[in-house]
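In: sequence plus the predicted model coming up.
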Amino acid sequence: MLEKYKTVYEGGEGEIVEKKSRFIATVRPVKTEEEALAFIEEMKKKYWDARHNCYVYSVGKNREYTRCSDDGEPSGTAGRPMLDVILGEDIYNVAAVVTRYFGGILLGTGGLVRAYSRSLQEGLAASTVIEKTYGISMEVVTDYTGIGKIQYIAGEQKLPILDSEYTDRVVLHLLVPADQIAFVEKAITEGTNGRAKMKKEKDLYYSVIDGEVKVFTD
């Protein structure tokens, strides 16, 4: 289980022109190899008249499904450089296709490597790349005398409050990074003199996007 990992939240498209050749990079988030392959076929149909549709994808927390293709370019000049960009940026669950419309001027192996790498970097720059953190939803039940201390601890540790219920008692659902669970449990126990009851609810991943907490079930 990865404590944190980077992935694409929203795909994007970037483009460069190198010696009259046009390179269009399309990036998309994918959860399975089947999604990646379907996306590649979609791009090949969209850019059916292009000389090359080179691709890369890396799927799985351990990169179980990672493939790349030069699609007719000289071996090692397109797919592998694109994969190096993905690995260098440490991005997971992503697929990308770089489409080339040949401009009539040969770029040479070095020129191709630079062009495919730079176009994919442009595609990633146009995408929304986020970092997901492995966390645990924790239910905290307390009386009203303990709520202030718990809210203080949540604010100090920057723990999002997913939900709250106020009746004859207070129930808070905190989002706690997995590596902070022991610390938070100890802080709440000490802060409320043992009056608060805590229960782990479920494992999840989360990210803060534009100031808002997004929860993911992957």
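Out: Yes, it's here.

In: every contact and neighbour count from this point should use C-alpha atoms.
Out: OK.

In: now for the longest helix anywhere in the chain, which elements pack on it?
Out: Across the chain, the helix with the greatest residue count (assigned by DSSP state H) is helix 108-125. Based on contacts counted as 3 or more C-alpha pairs under 8 Å, 6 or more residues apart in numbering; DSSP states H and E, the elements that helix 108-125 packs against are strand 13-18, strand 21-29, helix 79-89, strand 94-101.

In: closest to Lys46 out of these?
Out: Closest approach to Lys46 among the helices and strands packed on helix 108-125 (C-alpha to C-alpha): strand 94-101, 10.0 Å.

In: who touches that closest one?
Out: With C-alpha atoms under 8 Å, 6 or more residues apart in numbering as the test, strand 94-101 has contacts from 7-8, 21-31, 36, 39-40, 43, 47, 50-59, 116, 119-120.

In: what subset of those is buried?
Out: Burial by neighbour count, judged by 16 or more other C-alpha atoms under 10 Å, picks out 7-8, 21-30, 36, 39-40, 43, 47, 52-59, 116, 119-120 from the contacts of strand 94-101.

In: before we go on, here's another structure to hold up against the first:
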Amino acid sequence: MSIKEEITSIVSLPEASFKEKGSLFIGKAFPIETEDEFETKLLAFKKEYYDATHHCFAYKLKDDQFRYSDAGEPNGTAGIRIYNAIEHFNLYDVGVIVVRYFGGTKLGVGPLGKAYYKSAEEVLASAVKVIKKPFKKIAITTGFDYISTIHHYLPLFNAVIVNVDYSNVVSFIVEINSSSTKKLRELLIEATNGNVELSESEEIFYRTI
């Protein structure tokens, strides 16, 4: 997975609905982090709107993985249009589901595509958006004489202390923006005269800033 410097996602669970020639369109958006998480949401959505004619959707993850479905609508009229709305807002880690209750009048391919795009666009426009940056965990081990030094430098990088263990040495587990790890390492080695060890996790996760 390519590491993006930041991504935009959503934190709210917005809903929007409107009617077009008798058909009712209901759209919902929600934050996700995995395909399995989306599938769970989709299953719950189908149970909630079990009597809807179509359950169309699209999602996109931080690793650029995406999927969309017309769910029985004419090819290219629903899923891709919902995905286009996600792309319009340049969002990641987001899923959008739009259900349609058929109103008895066929809309035609063009108007149908516009209706699905409108539903997705409106629900995403109303969503509360957040910026997320890549973080990783670092284990910092040092002597008791340098505890105050560690506490001095960590806030400069907006690092969050997850755990501290006091035994023969002091071990910190911190979360820090992945782009800051090199600079933090250099400063701590200099400030402690080399009396510090830093071990970085390979795992990258995104957190709201």
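Out: Great, that's in hand. Not measured: the values here are computed from a predicted model.

In: contacts for the longest helix of the first structure, please.
Out: Helix 108-125 of the first structure is touched from outside by 11-16, 18, 23-27, 74, 77-78, 81-82, 85, 96, 98, with contacts defined as C-alpha under 8 Å, 6+ apart.

In: equivalent analysis for stretch 148-155 of the first structure, please.
Out: Outside stretch 148-155 of the first structure, the residues within contact range by C-alpha under 8 Å, 6+ apart are Pro160, Ile161, Leu174, Val184, Ala187, Ile188, Gly191, Thr192.

In: one more: stretch 169-181 of the first structure?
Out: Counting by C-alpha under 8 Å, 6+ apart, 3, 133-144, 147, 154, 159-165, 184 sit against stretch 169-181 of the first structure.

In: what residues sit buried inside the helix or strand hosting Asp36 of the second structure?
Out: Counting by DSSP states H and E, the element that carries Asp36 of the second structure is helix 35-48. Buried positions in helix 35-48 of the second structure, judged by neighbour count with 16+ other C-alpha under 10 Å: Glu35, Phe38, Lys41, Leu42, Phe45.

In: relative to strand 94-101, how tilted is whatever helix or strand comes next after it?
Out: Read in the C-terminal direction, the helix or strand following helix 35-48 of the second structure is strand 54-60, with elements assigned using DSSP H and E. Using axes from the mean of the first three to the mean of the last three C-alpha atoms, to 10 degrees, one finds that strand 54-60 of the second structure and strand 94-101 are set 170 degrees apart in direction.

In: against the first structure, what's the mean shift for strand 54-60 of the second structure, could you check?
Out: Here strand 54-60 of the second structure is compared with the first structure after superposition; its mean distance to the aligned residues, by mean C-alpha distance after the TM-score superposition for the first structure, is 2.5 Å.

In: helices or strands up against that strand?
Out: Where contact means 3+ C-alpha pairs under 8 Å, 6+ apart, strand 54-60 of the second structure is packed against strand 66-69, helix 79-88, strand 94-101.

In: now tabulate those in CSV and tack on mean neighbour count and distance to Ser180 of the second structure.
Out: Shown next, in CSV, are those (neighbours: other C-alpha atoms under 10 Å; distance: least, C-alpha to C-alpha, whole Å):
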stretch, mean neighbour count, distance to Ser180 of the second structure
strand 66-69, 18, 29
helix 79-88, 22, 29
strand 94-101, 25, 27
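
In: which one of these lies nearest to Arg207 of the second structure?
Out: Proximity of these to Arg207 of the second structure was assessed by C-alpha to C-alpha; the nearest stretch is strand 94-101, lying at 14.5 Å.

In: how big is the offset of the closest one relative to the first structure?
Out: Comparison of strand 94-101 of the second structure with the first structure after fitting gives an average deviation of 2.2 Å (mean C-alpha distance after the TM-score superposition for the first structure).

In: which residue is nearest the middle of the second structure?
Out: By C-alpha atoms, centre = their mean, the second structure has its centre lying nearest to Asp93, at 3.1 Å.

In: for it, give its distance to Val169 of the second structure.
Out: Asp93 of the second structure is 39 Å from Val169 of the second structure, where distance means C-alpha to C-alpha, to the nearest Å.

In: Ile131 of the second structure too?
Out: Distance from Ile131 of the second structure to Val169 of the second structure, counting by C-alpha to C-alpha: 36 Å.

In: dump the residue contacts of Asn158 of the second structure.
Out: By C-alpha under 8 Å, 6+ apart, the contact list for Asn158 of the second structure reads Ile176, Asn177.
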